[in-house]
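1. Sequence below, structure please.
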Amino acid sequence: MNNYLMAALFLAFSGLGYLYIVFARKLHIHDVPNNRSSHKQVTVRGIGVLFPLAVLYYACATQFQYPFFLMAIFTLASISFLDDLFTLSGKARFLVQLIGTGLMLYQIDLESNLLLLFTLFFLGVGFLNAFNFMDGINGITGLYGLVGAVSLSYMNQKVRFIDQQLLTLLMLALVTFLWFNFRKRALAFGGDVGSISLAAILFFGIVLLGEAVSWKYLMFFSLYGLDTGYTLFYRLLKGEAIFEAHRLHFFQLMANELRISHLRVSVLYAGLQLFLNTVLVLSDQLWIVLVVHLVLLVVMHRLRARLGKGVRWIPKNK
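-> Presented below is the predicted three-dimensional model:
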């Protein structure tokens, strides 16, 4: 893909983004703040449609390469956009996530044992929800997703495991998305359509990389996994409904309780993951990554305790 085409696509994505904002405002496709939100202004929601649009362009340009993957993306994007509009039932969303994950794994056609397939299926559904849960402050989804896409693209130059056009288009869509979202007051939020679509594309890429090279590269997105997993464990111990909205993720505590700006928290998450990915790519010293995660886990636990949001015991009635 030459530079002129990339520039033209960036302008096209930008124009589509502005058009979406205009129509979304007229149709009142808004995210209205509540006591669980990390923002205070009514903001357009759903500009994450840029990601499935990038995949649509890719599908047309490559005569629908990866057909089952494409089916998964458009199915997930459709149900997620409808959820942005109308708030669908959790069961319907979960069923579509199961179908989408299954389609992606079928596309990859892993020649492995059933245990690995089951593990990847479980991780795939968790991956989609982790990205959705973590999409709560300005810039975090775009920056973190860009770090993941750049990491996959770098590895693809060393060992070709995926069509580079797909990753290039994703990075262009992410840069465009950040133009609208990486601001003190965002012009638009990605919505479920953005976080779920982005997660699905990245999951497809990371499984292809794991199969081609090493499963250690699943840790390209380990920071989201650590925050989501620890928060889920905490909420289970507290007996809370884990699928209800909350402000208990580590990034939310920093933004809402410690009053660190959204953009700084987003840069911190993306920067930490970029450091971890660099270690994974350039070194076989996996212990460094594990030590960093252990330190982060201790920091998360201490911050919760400091803010009075830690787990000190399991309630007797649980």
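
2. Please count neighbours and contacts with C-alpha atoms only from this point.
-> Noted.

3. List the buried residues for the helix or strand harbouring L297?
-> Following DSSP states H and E, one finds L297 within helix 286-306. If you call a residue buried by 16 or more other C-alpha atoms under 10 Å, then helix 286-306 has these buried ones: V289, H293, M300, H301, L303, R304.

4. Counting by contacts, list what that helix packs against.
-> helix 222-237, helix 262-282 (3 or more C-alpha pairs under 8 Å, 6 or more residues apart in numbering; DSSP states H and E).

5. do you know which of these lies nearest I108?
-> helix 222-237 (21.9 Å; C-alpha to C-alpha).

6. hang on, the earlier thing: spatially, which two of the buried residues of helix 286-306 are the most separated?
-> Farthest pair in these, by C-alpha to C-alpha: V289 and R304, 22.7 Å.

7. SS state for V44?
-> Secondary structure, DSSP: H, G, I helix; E, B strand; the rest coil: V44 is strand.

8. That one and A24 touch, don't they?
-> Yes - between V44 and A24 a contact is recorded at 6.4 Å, counting by C-alpha atoms under 8 Å.

9. Identify the contacts common to those two.
-> Counting by C-alpha atoms under 8 Å, 6 or more residues apart in numbering, the common neighbours of V44 and A24 are H30.

10. structure for this one too, so we can compare:
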Amino acid sequence: MTVWWTVAGAFLLGALGTEMARSYALRRGVLDVPGTRSSHTRPVPRGGGIALVAASTVALVVLWLSGRLPGWLAAAWTAPLAVALVGWIDDHRHLSPALRLAVHLGAAAWLLFSIPVQPPGWAGWLFGVLGGAWVVNLYNFMDGIDGLAAAEAIFVCLAAGWLMDDQTRALSGLTWAVAGACAGFLPFNLPPARIFMGDVGSAFLGAVLVTLALAAQASDALPLATWLVLGAVFWVDATYTLAVRLLRGQRVWQPHRGHAYQILARRWGGHGRVTMAVLLYDALWLLPLAVWSEGDPHRGYWAVVMAAGPVLLLCLWSGAGRRPHDARAAV
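-> Down below sits the predicted model:
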């Protein structure tokens, strides 16, 4: 019963916290002003993700103090909190990309150290640190249209919690609580958004998903391959776009509108259609793949390929990562 009350509480805290964050942002002038690389056309308050941080962390503390979660998970949670702190500061006064990246790398390293997973040798550690930091950043990159990042987190966390082993019900509950916090925030972020989650929210969600995935792996609750399947839309679009921009010599640290989802939002004339299309792909293709592959390593590898393939084709078709005139020419 504590688990379900925790999930419900996370939803309420997420909603109330978002309303408070919006009032604060309007009062302090913490606004996201549209520019040439923005996907919105009017100033919008940002920093609403602080409500996700608060609601999810309260849920963790409740489950930990009740003896349902291990101490190492509470220790690991300090990594997403550190990432959120840097994001909160960046939402108020921009920090250098190098400083943010250093914190993200340090957070990823701390997760590998504090969670009882065993990366295979130094190469495994290096890949784990770089991969963890990349997930933090890619979630930020994919938070570019109304509703998408929160809706994706809800799907991934609900599905992952449902697929987890029954012996790890508290970890499932924490995962669902993160979904609940995002569900409380989402109505404020649906198009036209009344507030953005900001770096504090998007980077935190990326770090939390890494934390939950590693914790599930360490607890034998859910393999990493299943998380890759569930989150395929985000990591494929972001990784492909980054690779193309690097190969074309673009300044990858600068904001842009070259991801496949952003291109589709412009072509389809709205954010909501893209978010709905992503959720349909998640529910009708990725979730069945995750169910089919869960618990079978051989199927897991194939499921990752089958999950990523259609998204990769979409990126190729849309011209993701190219400059605007190149992307139009690719259609």
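
11. Got a TM-score for the pair?
-> The TM-score (TM-score structural alignment, normalised by the length of structure 1) is 0.88; 310 aligned residues with a C-alpha RMSD of 2.6 Å.

12. which of the buried residues of helix 286-306 of structure 1 lies closest to L98 of structure 1?
-> For the buried residues of helix 286-306 of structure 1, the nearest to L98 of structure 1 is H293 (28.7 Å; C-alpha to C-alpha).

13. which residue lines up with the closest one in structure 2?
-> Under the alignment by TM-score structural alignment, H293 of structure 1 pairs with A308 in structure 2.

14. what does A200 of structure 1 give?
-> Per TM-score structural alignment, A200 of structure 1 is aligned with A207.

15. How much space separates that match from P45 of structure 2?
-> 23 Å (C-alpha to C-alpha, to the nearest Å).

16. who has more neighbours, the two?
-> The residue with more neighbours, out of A207 of structure 2 and P45 and counting by other C-alpha atoms under 10 Å, is A207; that gives 30 against 25.

17. Now do the helix or strand hosting that one: distance to the chain's middle.
-> Using DSSP H and E, A207 of structure 2 maps to helix 198-218. Averaging C-alpha positions (C-alpha atoms, centre = their mean, to the nearest Å) puts helix 198-218 of structure 2 7 Å from its chain's average.

18. Check stretch 125-132 of structure 2 too.
-> 17 Å.

19. so where do the helices sit in the stretch 101-250 of structure 1?
-> 114-133, 140-158, 164-181, 191-212, 222-237, 250-252 (DSSP state H, counting those that start in this stretch).

20. Which of those helices sits closest to F275 of structure 1?
-> So among the helices of the stretch 101-250 of structure 1, helix 140-158 is nearest, using C-alpha to C-alpha, at 9.9 Å.

21. what angle do that closest one and helix 114-133 make?
-> Orientation note: helix 140-158 of structure 1 sits at an angle of 140 degrees relative to helix 114-133 (axes from the mean of the first three to the mean of the last three C-alpha atoms, to 10 degrees).

22. Next secondary structure after the longest helix seen in structure 2?
-> In structure 2, assigned by DSSP state H, the helix with the most residues is helix 2-28. Later in the chain than helix 2-28 of structure 2, the nearest helix or strand by DSSP H and E is strand 31-32.

23. distance from that following strand to structure 1 after superposition?
-> When structure 1 is superposed, strand 31-32 of structure 2 averages 0.6 Å from its matched positions, counting by mean C-alpha distance after the TM-score superposition for structure 1.

24. Check which helices and strands that strand sits against.
-> strand 44-45.

25. Read off where stretch 127-145 of structure 1 ends up in structure 2.
-> Going by TM-score structural alignment: stretch 127-145 of structure 1 matches residues 135-153.

26. which residues sit against that stretch?
-> By C-alpha under 8 Å, 6+ apart, the list of residues contacting stretch 135-153 of structure 2 reads 38-40, 104, 179, 182-183, 185-186, 189-193, 196, 199, 202-207, 210, 231, 234-235, 238-239, 259, 262, 265, 271-272, 275, 278-279.

27. From one end of that stretch to the other, what's the distance?
-> Stretch 135-153 of structure 2 end-to-end distance (C-alpha to C-alpha) = 13 Å.

28. Give me the aligned partner of G231 of structure 2 over in structure 1.
-> So G231 of structure 2 corresponds to F221, using TM-score structural alignment.

29. Make sure that match is actually in contact with G148.
-> Yes - with contact defined as C-alpha under 8 Å, F221 of structure 1 and G148 form a contacting pair (6.9 Å).

30. okay, now D90 of structure 2: neighbour count?
-> By other C-alpha under 10 Å, neighbour count at D90 of structure 2 equals 18.

31. Which part of structure 1 matches the helix or strand that contains it?
-> Using DSSP H and E, D90 of structure 2 sits in helix 78-92. Alignment of helix 78-92 of structure 2 against structure 1: residues 71-85, by TM-score structural alignment.

32. How far does that stretch sit from its chain's centre?
-> 15 Å.

33. That stretch vs structure 2, mean deviation?
-> Mean for stretch 71-85 of structure 1 is 0.8 Å (mean C-alpha distance after the TM-score superposition for structure 1).

34. Cheers, nothing more for now.
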